[in-house]
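Enquirer: Sequence plus predicted model, see below.
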Amino acid sequence: MDHYSKENFQLTHSIGFFLNRARNSLLMEMDAALKDLDITGQQMGILLSLTSGAASTPYELSKLLEIDTGLMTRMLDKLEARGLLARSRSVDDRRVVNLLLTEKGQEVAKRIPDVAPKVLNRRLKHFTREEFAEFRRLLAKFADA
């Protein structure tokens, strides 16, 4: 079923417009909230992905977080320069770069759960539990389309 056509499509009423606007607003709020940790919202995703074991290489992070490899490299460079992560070559395949959080990176990652939920909960404060569950379900469905 098509929901848009050339006759009814209006940029400022499209799902893409609202998703982009919501993402940008949320990232600005998250960046501000994470300022004391000296990381950004996107860098938070990297740290948490490494902490949870969801990814361990730049390639895996790029796929998981849907960040192009060039931007990923630049973000990893910044995190490494600040002493939050370290890179090492795989002993099995020298082409593979493994990422590990440093002790400092682990400390920062441990503090993220004190910050991020507050930002998200402010955005979701007018949602009922049922609306929140449905919103999450629909976003997941949209993301997997």
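Expert: Arrived safely. Bear in mind the structure is a predicted one, so any value in this text is a computation, not a measurement.

Enquirer: Only C-alpha atoms from now on, for both contacts and neighbour counts.
Expert: Will do.

Enquirer: Which residue lies nearest the spatial centre of this structure?
Expert: Closest residue to the average C-alpha location of the chain: residue 45 at 4.0 Å, with C-alpha atoms, centre = their mean.

Enquirer: Would you mind listing the buried residues in the helix or strand harbouring residue 25?
Expert: Assigned by DSSP states H and E, residue 25 belongs to helix 15-33. Of the residues in helix 15-33, 26-27, 29-33 count as buried by neighbour count, 16 or more other C-alpha atoms under 10 Å.

Enquirer: Off-centre distance for that helix?
Expert: Centre-to-centre, helix 15-33 and its host chain are 11 Å apart (C-alpha atoms, centre = their mean, to the nearest Å).

Enquirer: before we go on, here's another structure to hold up against the first:
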Amino acid sequence: MSNPETDPLALDRQVCFALAVANRGVLAVYRPLLEPMGLTHPQYLVMLALWEQSPRTVKSIGQALQLDSTTLSPLLKRLQAADLIMRERSRDDERQLAVTLTEKGRALRAEAEKIPPAVVGRLGVSEAALEDLHRALTHINQAALKAGALPR
């Protein structure tokens, strides 16, 4: 048996393992906060992009979230069925599909503003620690993008 402190394949030394566990844990914190809003975490991310800018093209949302259209389309369909967004052909370019918040979608933002502080509180981690983590993850994501591991 190898020494876990020096073994390059020790599970506890793997960045991918730490990220996978952290991802599951953080999403588990979000789940009960988003359920009363009728949103899944991926739907919440779409709404965040639209609360930043609406209308927005499907392509623009995909770029912002680093998702391809095959992943994004079902999310948009469910958000439209929930009357949170409208999808329609762009007047400027009919090849583009424009996504706009509905009144109900805009109103949901007020409720969503409670999510970030609730997440911080439930995690029990300082905002400074989360900001440091965000900076490190953003750097890793940019490196993965440059390496071609994420969609552009």
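Expert: All right, it came through fine. What you see is a predicted model, and the numbers here were worked out from it, not measured in a lab.

Enquirer: thinking again about what came up before, any idea which of the buried residues of helix 15-33 of structure 1 is closest to residue 142 of structure 1?
Expert: residue 26 (18.3 Å; C-alpha to C-alpha).

Enquirer: Count the neighbours of residue 10 of structure 2 for me.
Expert: Residue 10 of structure 2 sits with 12 neighbouring residues when counted by other C-alpha atoms under 10 Å.

Enquirer: Now do the strands in structure 1.
Expert: In structure 1, the strands defined using DSSP state E lie at 85-89, 97-101.

Enquirer: could you measure the closest residue to residue 29 of structure 2 other than its chain neighbours against residue 60 of structure 2, distance?
Expert: Distance criterion C-alpha to C-alpha, 6 or more residues apart in numbering; nearest residue to residue 29 of structure 2, sequence neighbours excluded, is residue 119 at 6.6 Å. Counting by C-alpha to C-alpha, to the nearest Å, the gap from residue 119 of structure 2 to residue 60 of structure 2 is 27 Å.

Enquirer: Same check on residue 90 of structure 2?
Expert: Counting by C-alpha to C-alpha, the separation of residue 90 of structure 2 from residue 60 of structure 2 is 13 Å.

Enquirer: what do you get for residue 9 of structure 2?
Expert: Counting by C-alpha to C-alpha - residue 9 of structure 2 and residue 60 of structure 2 are separated by 39 Å.

Enquirer: same question, residue 137 of structure 2
Expert: Here the distance between residue 137 of structure 2 and residue 60 of structure 2 works out to 22 Å (C-alpha to C-alpha).

Enquirer: and what of residue 116 of structure 2?
Expert: From residue 116 of structure 2 to residue 60 of structure 2 the distance is 24 Å (C-alpha to C-alpha).

Enquirer: Against residue 79 of structure 2, how distant is residue 104 of structure 2?
Expert: Distance of residue 104 of structure 2 to residue 79 of structure 2, given as C-alpha to C-alpha: 11 Å.

Enquirer: So for those two, which residue has more residues nearby?
Expert: Per other C-alpha under 10 Å, whichever of residue 104 of structure 2 and residue 79 has more neighbours is residue 79, with 22 against 12.

Enquirer: Please give me every residue in contact with the residue nearest to that one when sequence neighbours are not counted.
Expert: Leaving aside its sequence neighbours, residue 79 of structure 2 sits nearest to residue 85 (C-alpha to C-alpha, 6+ apart; 5.9 Å). Residue 85 of structure 2 makes contact with 76, 79, 99-102, 105, according to C-alpha atoms under 8 Å, 6 or more residues apart in numbering.
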